[in-house]
Structures are given as C-alpha cells and as structure tokens.
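[1] quick one, what's the 3D model for this:
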Amino acid sequence: MAHSASAEDRLRRIGFVSDNALAHLKGDTLLTELLDRVCQIMHSDTAVILTLEPGSQELVATATQGIESEVRQGVRIPLGKGFAGRIAAERRPVTLDRIDSTTVVNQLLWEKGIRALLGVPLIVGGAVIGVLHVGSLTDREFTDDEVELLQLAGDRMALTMQAHRSQAARAAAAELQRSLLPTKLPTVPTLDFGARYVPGGESRVAGDWYDVFTLPSGWLGIVIGDVVGHDLPAAVVMGRLRSALRAYALETTDPADVLSRLDRKAQHFEPGMMATVLYGTLEPNFERLHLSSAGHLAPLVTVPGERGDFPQLPIDPPIGAVREARRRATAVELPPGALTCFFTDGLVERRHSPLDVGLDLLRETVSVKRADKVCAEVMARLIGEDAPEDDVALLTFRRESLDETGPLELVLPALPESLKDFRAAMRRWLSVAGADADTAGDLLLAVGEACTNAVEHAYGPSGGTVELRLELQGSEVVASVRDHGQWRKPRGENRGRGILLMEKCGDEVRVEQTGDGTLVMIRRDLSSESRP
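    All right, here's what the predicted structure looks like:
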C-alpha cells in the first residue's frame, strides 16, 4: 500500500497525464510528451508505445523517445512473439536483462545498445490496447517499485490513449460518412429527389446509407442499406459495400443479380458482417422500377389521389446472412406523379411498439408533394423532437406529372460520350410530355442528329459545349441545339445529309449560323393527326 502511495505521489509531482499543459496536445504529440515524462520518472534512456488495434495480431510502434527509428521504420511485433508480444499476450509486466535475437524480435533494440528492458501491458476495460516499455543503455535491474510505477503510468496512459482514440475514431467515421453519402442528389430531368440522414442514439455516425447514380445504359440505380453496428467499423463496412455495389451495377441492370454478387463479395471479404439492402433500377423512361430486397423493408409507393402502399416484394436474406441465398426481383409500375420512399427501419421501428404501427403512420403521413417537403413532413411526424433510437435514412423521389413538365435544359461537353446522356434525358422528358413511341423515336433521331453534328463539326481540339433545350408549346415540342463554334466542312461522301434526316422526322427545321455559333430549331407536333 505504501509503495502504491509513493508511486501515485511521484506521478502527481511530475504532473503525469493530468497536467494542464497537456490539454492542448493531440495524437502523437501527446504520446511523445508522455513518453518524455516516463523517461524522467523511470530514469530510462528509451521509452516506446506499441498499439494493438481491435482484432489485430500485431503490435505497431506508435510513439518513441530515444529510439525514434522504431516508428519511422514501421516496426511491427507479432502478438505473443519476442518481448513486447509476450507482454501483450501474457497481460503482465516483463523485465529483460539480456537483449539479443533470442529475447526480442525488434533488432533495433540491440543495435541501439539497450542492456535492460521493462515493459507493461496497456489495458482498458479488460482489453489490451498496447504495450509500454522503457530501456536502459547500461546494466540495470528494475525493482518491484519501478515495475509498479511503470504499470501505474501505463494505466494512466491507456485511459488517455483510449479517450483520444475514441475521439479520433468518431471524427474519422464522421468524415468517412460525409464522403460516402451523396453531398448532392443528382439533377435528373422529370425526377424530383429528397433525402434525410440522422444517426441514432448518441452516435454521430452509423452504417446506414443511400445512393443514387446514373448508369451507362440510361437506367438509374437507387439504393438504401443498413449495416449492423455503429460508429467507425459500421461506416467502414458501409463504404466498402457502397463501392462494390456501384461496381456491380455497371455490369447488369438486374437488381437481384447485383445483390447476389454483393453477397458473395461480403461473404468472402467481410466474414461476420451483415447488412440489409434495398436496390432498385429505374428504366430510362422512369415508368418501371425493378426492386430486389436483401432483408430490407419494401419502399412506400404513393400515386396521386390514392393512399400509399408497400409493393408485394419478396424479402430475401440480408447480405452476409446466408450463403448462396436465392435473390429475386420485382417490377413496380410508376405512373407520372408517383412518389417513392426508401427508408431504413430506424424510421418506423420503436422498442415498445409493433412495426405495423410505424408503417401505418408513414402511409398516413406521405402524400404526393415535392420530394424534399415529403422528407420534412415524415421526419417531423415520425421522429419529431426526440433523438431516434436507431439510425434513420430516408430517400424519396417523385416522377413528375405531365402538367409539371417544364423545359429540359442540358449543357454538356462536345464529346461523343455526351450523346448518350442527351438521348437518355430526352427519352425521359418525352415520356412525361406524352409523346407516343413513333413521335418520340422521330424526335430522338432528329435532335440526336443535330447534337451529333455539333459534337463532330463545331469545335476543334480545344473543345466546347453543346446546349440542348426541349419545351412544350401547346401540342408542339420545340427542340433547340446550340453550339458556339465554327463548323468544319463535312468529311466523307455520306456527310452533310443530316438536315434531310431532321426534316423527315420533324414538322419544321430551321438552322441559323451566326458569329457566335450555330442554332438548330426542330418543331414536332405531338398529335398523331398532324403527320401524313
């Protein structure tokens, strides 16, 4: 007891850990200062901290005093091997009076000329988080009092390290999550998006995520998911799943196939993890949404004038839960004006209330409005002023109706790759505008030809942009394609016939060339009676 009191007094006198001068220090700077104080109280020549990450089998040199090359060279010690590895494995202090290849793994220790070592485990909450050891360049025998003193210092350091580690982990997780969640939902003509995300409880980060992305085929990918767990580990797994799903989405528009591939990847590379995922692919004309659920709740679909409902969607096993799980896809019709809500269970589940209560409340709350307004009303009604018990992610999108169809305006680089984006946007806009298949096909061909001509002939190597605008004037679609370049002469015997093609597909075509570029105007009546 007297020894402990003496050790406490020595730590107090040197201001170990609790000194106000340490309050502003962070990370490695703090550890270096603490090691300097360890050397003072232990009268040692060197001091080293090696850390052990959760689940790791190696100690990593993190901070040193008197043997800085240990950190610079990234020294790693296998758990249970050598001096430091033995301390961590046995969870007790160890002293050495012979330093060579038979007693230590790290050759820097004997190259430095260290003659004696004393090390103690760093333990917080019953878990080893690292090792602290000190060394002497002269022969020395560490006393029981010195062992007790170093262990006491190690205990103080372990608490400080864990606090800083937790703070750093939360900050890293928050930054990771910010980087992975969309900073801005995509601007897609005739679609209106809204989203909300709130971590549950006292956590600032979680494993919930949502994502919206366009695909080369003109389809749209829409996903929402919930990784089991919280804080940095869940956020890291979430990031890996998000990236993998995006990669698989490039290979197929079948959402069940994408989730099957994602599951195989998770089973192999993330053993023990589990996540629910709802993935949907929206056809280029936005008329049908293909859905597959890996243990996730079905979305709410609301059409104008009707109460929202949940599609009859088969719920397959979560990602990571069952090997070779059968995954199925279901197609859902989305008429103009339809609003769809993807959400995680934190929005509707409550500890002392059946799930159906939350789902019914969601149905009562949602009506066909602007997507962001729907998000605001849902969060106010289902979450309110209290912090949610679980993480909440909400993603809504609405297919605009005919009477809301404003002009389509796009400005894209004058590159061949832009042509597919022009066509995809036109196809969606014409579908909402009410164009039949023949009329839409003619306009796609005529306007596509005008865009192609601008891409191929308007600019030289320096490049430029092509501007597309489609608008309804009564029953007519008026399309304009503008560039700001100086056209090159057509090359090849079949070149220069674009105007004839445009005139065949449109009711009126006008080309204006000025000093500021070329404007092509194409008019086409949507009524079938207008065409011979």
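[2] only C-alpha atoms from now on, for both contacts and neighbour counts.
    Noted.
[3] the stretch 151-300 of the chain: helices as residue ranges?
    231-249, 255-269 (DSSP state H, counting those that start in this stretch).
[4] to R196, which of the ones you listed lies closest?
    Nearest to R196, of all these, is helix 231-249, at 16.9 Å by Cα to Cα.
[5] ok, now which ones touch G229?
    Going by Cα atoms under 8 Å, 6 or more residues apart in numbering, G229 touches A206, G207.
[6] quick one: contacts for the closest residue to M274 other than its chain neighbours?
    In space, M274 comes closest to G320 once its chain neighbours are excluded; the distance is 4.8 Å by Cα to Cα, 6 or more residues apart in numbering. For G320, the contacting residues are D263, R264, A266, Q267, E270, P271, G272, M273, M274, A275, by Cα under 8 Å, 6+ apart.
[7] one more to put side by side:
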Amino acid sequence: MSRRDPALGVVSEQLRRIEAVTDAKLAHLEVEELFTELLDRVRELLAVDTAAVLLLGSAGTYLEATAARGIEEEVRQGVRIPLGQGFAGRVAAQRQPTIVEDIDHSDVFNPLLREKGIRSLLGVPLLSGGTLMGVLHVGTVTSRRFTDEDVRVLQVVADRIALAAHTRISLAERTAANVLQRSLLPGDLPIVPGLEFAARYVPGDDGEVGGDWYDVFRLQSGWLCVMVGDVVGRGLSAAVAMGRLRSSMHAYALETHDPADLLTRLDRQLQHFEPEVMATVLCAMLEPSRDRMFVSAAGHPPPLMASADRPARFIVLPNDLPLGIGPRRPRHSSTVSLPPGAAVCFYTDGLVERRGASLDVGLERLRTSMSADAPDRVCARVMSELIGSEAVGDDVALLVLRRNDAASHEPLDITEPAVPSSLRTIRNVTRQWLMEVGAGPDEIGDVLVAVGEACSNVVEHAYGPRGGSISVQLSVEAPDVVAMVRDTGRWRPARGRNRGRGVLLMEGLADEVRIERKTTGTEVVIRKALAGQG
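    Okay, here's the model as predicted:
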C-alpha cells in the first residue's frame, strides 16, 4: 500500500472546506458575502496575499471588480479592465489559466497591482456552462512560481464561484425584475368621470418576467392615454427596457395627442439609444369628450370593442412595424368612435398565443369571451376562458375600459396652451362634464359661452409672444356649477373699438361672475345654478 502524500491530504481537506461553503452555506449567503468567504479561503488555501473576482459587465466589453481581499480598493474604486487588455483581460479573452511570475508595466492594466507591489499573478476564467462570467485571480508581493497543482486548485475554486455566482445572480436579477416590473405597473387605475377600468397582469409560468406592461394616465389637457406593450426578451434587461419605454411615453404624451406621432418619437429614441431593444406597443388617446379615441399599433395585436347592441369585434388598424426595427416608416393613427356603454379590450400576445396552436384560435376565444359588461367581470371571464388552470409560458397583460355615462360630480381640472386651437378642446370637455353632472341644454349653452369668453380673453390678453396656459376647473357646489378660469399672465388692454364686452356677456349668462387680478395672474369665477341640483 503506497503512502499518501501529506500535502495532498491537506489540499483535499481544504477543498472540502471550500465545497462546504459553496454548497451547504450557499442558501444562507448573499452574493457579496459568498465571494468574500471564498476569497478568504483561497488566500489561506494558496498562501497568497491578494484574491479578486472580476465579473464581465452587461455590455461584455469590460471586467468589473466585484469582490477583493488584500486589495479591497479594486472594488471601492470601481476598477474596470477592458477585455483583452492587462492581466485579467487576457485571462478572460483567452479563457485559459495564465501565470505571470514577475510582472512589469506591460503585464497589468490596473495600476493598483503595481502600487501595492504585487510581483506574481495567477488567474483563471470563471465559466458557467461555457459562458464567460469573469476572472478569478490571486497575487503575491514576493516572486512566486505557481505550480500546476496551484492552477488546478484555483480552477476548482473558480468553477465553484462561477456556479454560485450564476445561481445567485440569476436569482437576484429575477427578484429585481419582478420588483421592478410590479413597481412600474399602475398600482391603482385612475378615476376618470365617464370611464371604468379593470386590469390583470400574470407573469409567465417559468418565473422569469418579461417586458409586458399596461398603463392608463390622464393629462392636464383632459386627454387620456391608454397603452399596452411588450418588450422582446425576458428577465431584468427586458423589465428595465420596459420601464424606460413607459417613462418616455409619459414624457412624449405631454407634447402630442397623436398616438402615431408619440410612437414615432419613441421609435426614434429607441433606435438611437437602445438599438438592441425591440418592442410592440398599442397606444390609444381618448379625447376629453370620450366620444372618440385615436389608436396606433406598432406590431401589436389589435384591441377589441363590444357594445350593448353589438358583439365584440376586432378594431381594424394599420399594423405598423414594431419599435426598434428600421428603416423608419410613416406610422398611422385610426379614429375610432366610442359610443356610450362600449367596452374596449387591450392585451399582450401571451393571452392568445399557445405553442402548437394557431393564433387565430386564441383570438377567436378572446373575441367570444369579450362583452360590454363591467370591466372587472370581463377581465375575470377572459382570464377564466383563456388561461383557466393552464400554465402559461409568456407574461399576460390585460386591460379593459368601458365608457359609462352615469352622472358624476367628480371635479374636472384641465390645462391647455393659451392658443386659439385649445378653445375647441376646452369646449368639448366642458360640454361632456356638464352633461355628466345633469345640466340641461340651456344651462350647458350658457356655461359654455361664459367659459368660452373667459378663455378667449386669456388667449387674447393674458400673454405676450412667449405664450402661456389656461387652467379650467369645474365643480358642483349644489345648486350651482362653478367654473374657474385661471392664467398666469398680465392682461393687456383690449385693442380696437367695440372690444371688452366679454365680461358683460358672461354676467348676462351666469348668476355670478367674479374677476380677481393678482400679480401671479387672473382668476375668473363663474357660477350658474342648475335646476337639477336644487
């Protein structure tokens, strides 16, 4: 029986200790704690002065110092090593163990190694399933001849680190993606007079979130933006891209009410700043009166509409290219009437697509389950019919809105640019709100003219060439309806003869008109008693 080399026995015992850390304690350690524990063991195991883990960045062009023992400044100073340059960069590029017994200026990219007097280095690649994750390297302040056994031991440790890092980072990214996506989806849908909403979101059964989202938000102009979208891909990168697109949509919606224009701007941004991202989006803008919506589709499946006297049908739209695909082509907006009681269903393809089944089958199942019922009941029925107990591989986003013309006393607050074209928008939304609070035809006509005169005065007199805005607030203080028109300008005197009679007209149509001019602007309050509010 041959004698066992005592040195090999010591190494085997130390490797067992490392294996115990990576296996038994893996479930209890965060990624940073795990790396620290392993690097301490590596320094003891190989009797070296420094040990460091550098992980490949998301762009795949740099190694980033993630954990270090001996020269902790590598992490604290955010050291980055270009792939293929310096010692660590060569180890990563060649994917082979590398030894430098006596370094010089050409061997290392990181000046900290020279400043700390490191003389010898041994590095091995971090590989998981053939995928490069980074580099593990150790160093000494005295010249050291690393042996084949040292290389073998360090590679064993590197394999353990790569596996542990991949597992924990994947878990961390999945958790972060879930948290991010949930935080970006609307917690509560807005309360909008004359509209009802309900929504559902279900992540794919594989547990890895994608880039599906839905959103509804009101604009100061009284317009309402509704959107659903799906970023191609899975995981944290898709969730992050979704968040950026959603935020950009909010910003662009402040500048345009045309969904085709909005998607054109978003596509331009995506192709310039994130050319690797592709997404499908459906955007609908509802005008303040809620009578019509303007819809544009970027590679997204069409919405459905149902009404009390007509079964659900798909809205026929020009289906433009998804976002992020060149070349840029003109996008189209379609005008869709939204009669009282009508319901519209927006969704992502995870709801209707199934592996091995025709898309037409899924779309028909959706159509037959859609109705003009209350949105919550519609969502429940659609999810029951199309999902049921089935495990779905892709995320599902579903949003249903219904126009409900039941009377509401919810105050209305809109802001528009102080330009002539805004007067029509203000008139439409004011008329719709007055109808919802039960005003009669004559009362609606009187208030519309009075508010219109106040707004016209703002357009003509309140601002100079730089312009400004008009704010209109409408509320019910029974038995009165109260309209408040504000500006932030300084009024100019009326120009020409037979001008300045708007105030007399307002006073003739309303029960009370009060005008207050301040250094911060002018406020006009108009009161009109409604017979139905007495």
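[8] overlay them and tell me the TM-score.
    The TM-score (TM-score structural alignment, normalised by the length of structure 1) is 0.82; 490 aligned residues with a Cα RMSD of 3.6 Å.
[9] relative to I114 of structure 1, how far out is the residue nearest to M274 of structure 1?
    For G320 of structure 1, the distance to I114 of structure 1 (Cα to Cα, to the nearest Å) stands at 49 Å.
[10] one step back: distance to W110 of structure 1 added to the contacts of G320 of structure 1, as CSV?
    Listed next are the contacts of G320 of structure 1 as CSV, based on distance: Cα to Cα, whole Å:
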residue, distance to W110 of structure 1
D263, 49
R264, 48
A266, 44
Q267, 44
E270, 40
P271, 40
G272, 41
M273, 43
M274, 46
A275, 49
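[11] from the residues you listed, which single one is nearest A450 of structure 1?
    Closest to A450 of structure 1 out of the contacts of G320 of structure 1 is D263 (44.5 Å), distances taken as Cα to Cα.
[12] which one in structure 1 is aligned with L323 of structure 2?
    Alignment note (TM-score structural alignment): L323 of structure 2 maps to I319 of structure 1.
[13] please read the previous query as pertaining to F146 of structure 2.
    So F146 of structure 2 corresponds to F142, using TM-score structural alignment.
[14] can you check P186 of structure 2 too?
    Per TM-score structural alignment, P186 of structure 2 is aligned with P182.
[15] so what's the spatially closest residue to its match that is not a sequence neighbour up against?
    Nearest in space to P182 of structure 1, with sequence neighbours left out and distances taken as Cα to Cα, 6+ apart, is D211 at 6.5 Å. Going by Cα under 8 Å, 6+ apart, D211 of structure 1 touches L181, P182, G221, I222, V223, I224.
[16] trace D211 of structure 1 over to structure 2, please.
    So, by TM-score structural alignment, D211 of structure 1 is matched to D215.
[17] what do you get for V366 of structure 1?
    Per TM-score structural alignment, V366 of structure 1 is aligned with M370.
[18] is it true that that match touches A308?
    No: M370 of structure 2 is beyond contact range of A308, at 11.6 Å (criterion: Cα atoms under 8 Å).
[19] among the contacts of G320 of structure 1, who's most crowded?
    The most neighbours of any of the contacts of G320 of structure 1, using other Cα atoms under 10 Å, belong to D263, which has 27 neighbours.
[20] for whatever residue of structure 2 lines up with it, what are its contacts?
    Under the alignment (TM-score structural alignment), D263 of structure 1 pairs with D267 in structure 2. Contact partners of D267 of structure 2, counting by Cα under 8 Å, 6+ apart, are L323, G324.
[21] and D267 of structure 2, how close does it get to V232 of structure 2?
    As judged by Cα to Cα, D267 of structure 2 and V232 of structure 2 stand 14 Å apart.
[22] which one of the helices of the stretch 151-300 of structure 1 lies nearest to Q73 of structure 1?
    helix 231-249 (26.9 Å).
[23] the match of L323 of structure 2 and E33 of structure 1, how far apart?
    Taking Cα to Cα, one finds I319 of structure 1 at 46 Å from E33 of structure 1.
[24] tell me which of those two has more neighbours.
    I319 (30 against 17).
[25] that one against P271, yeah?
    No: taking contacts as Cα under 8 Å, I319 of structure 1 lies outside contact range of P271: 10.7 Å.
[26] run a quick neighbour tally on the equivalent of H300 of structure 2 over in structure 1.
    Matched by TM-score structural alignment, H300 of structure 2 corresponds to H296 in structure 1. By other Cα under 10 Å, 25 other residues sit near H296 of structure 1.
[27] same thing with G55 of structure 1?
    That count, for G55 of structure 1 with other Cα under 10 Å as the rule, works out to 6.
[28] which one in structure 2 is aligned with it?
    In structure 2, G55 of structure 1 lands on A59 (TM-score structural alignment).
[29] ok, that match to P82 of structure 2 distance?
    11 Å.
[30] ok, E44 of structure 2 next?
    29 Å.
[31] more crowded one of those two?
    Higher neighbour count among E44 of structure 2 and P82: P82, with 18 against 12, using other Cα under 10 Å.
[32] so what's the aligned residue in structure 1 for the more buried one up against?
    Matched by TM-score structural alignment, P82 of structure 2 corresponds to P78 in structure 1. Each residue near P78 of structure 1 by Cα under 8 Å, 6+ apart is listed here: Q57, E58, L59, G85.
[33] out of those, who's nearest H133 of structure 1?
    Of all the contacts of P78 of structure 1, H133 of structure 1 sits closest to G85, with 11.4 Å by Cα to Cα.
[34] any idea whether that closest one is helix, strand or coil?
    Classification of G85 of structure 1 by DSSP: H, G, I helix; E, B strand; the rest coil places it in helix.
[35] which SSE is the closest residue to A52 of structure 2 other than its chain neighbours in?
    Computed as Cα to Cα, 6+ apart, the closest residue to A52 of structure 2 that is not its neighbour in sequence is A68, at 4.2 Å. When elements are assigned from DSSP states H and E, A68 of structure 2 belongs to strand 62-69.
[36] check the mean deviation of that strand from structure 1.
    On superposition with structure 1, the mean distance recorded for strand 62-69 of structure 2 (mean Cα distance after the TM-score superposition for structure 1) is 0.6 Å.
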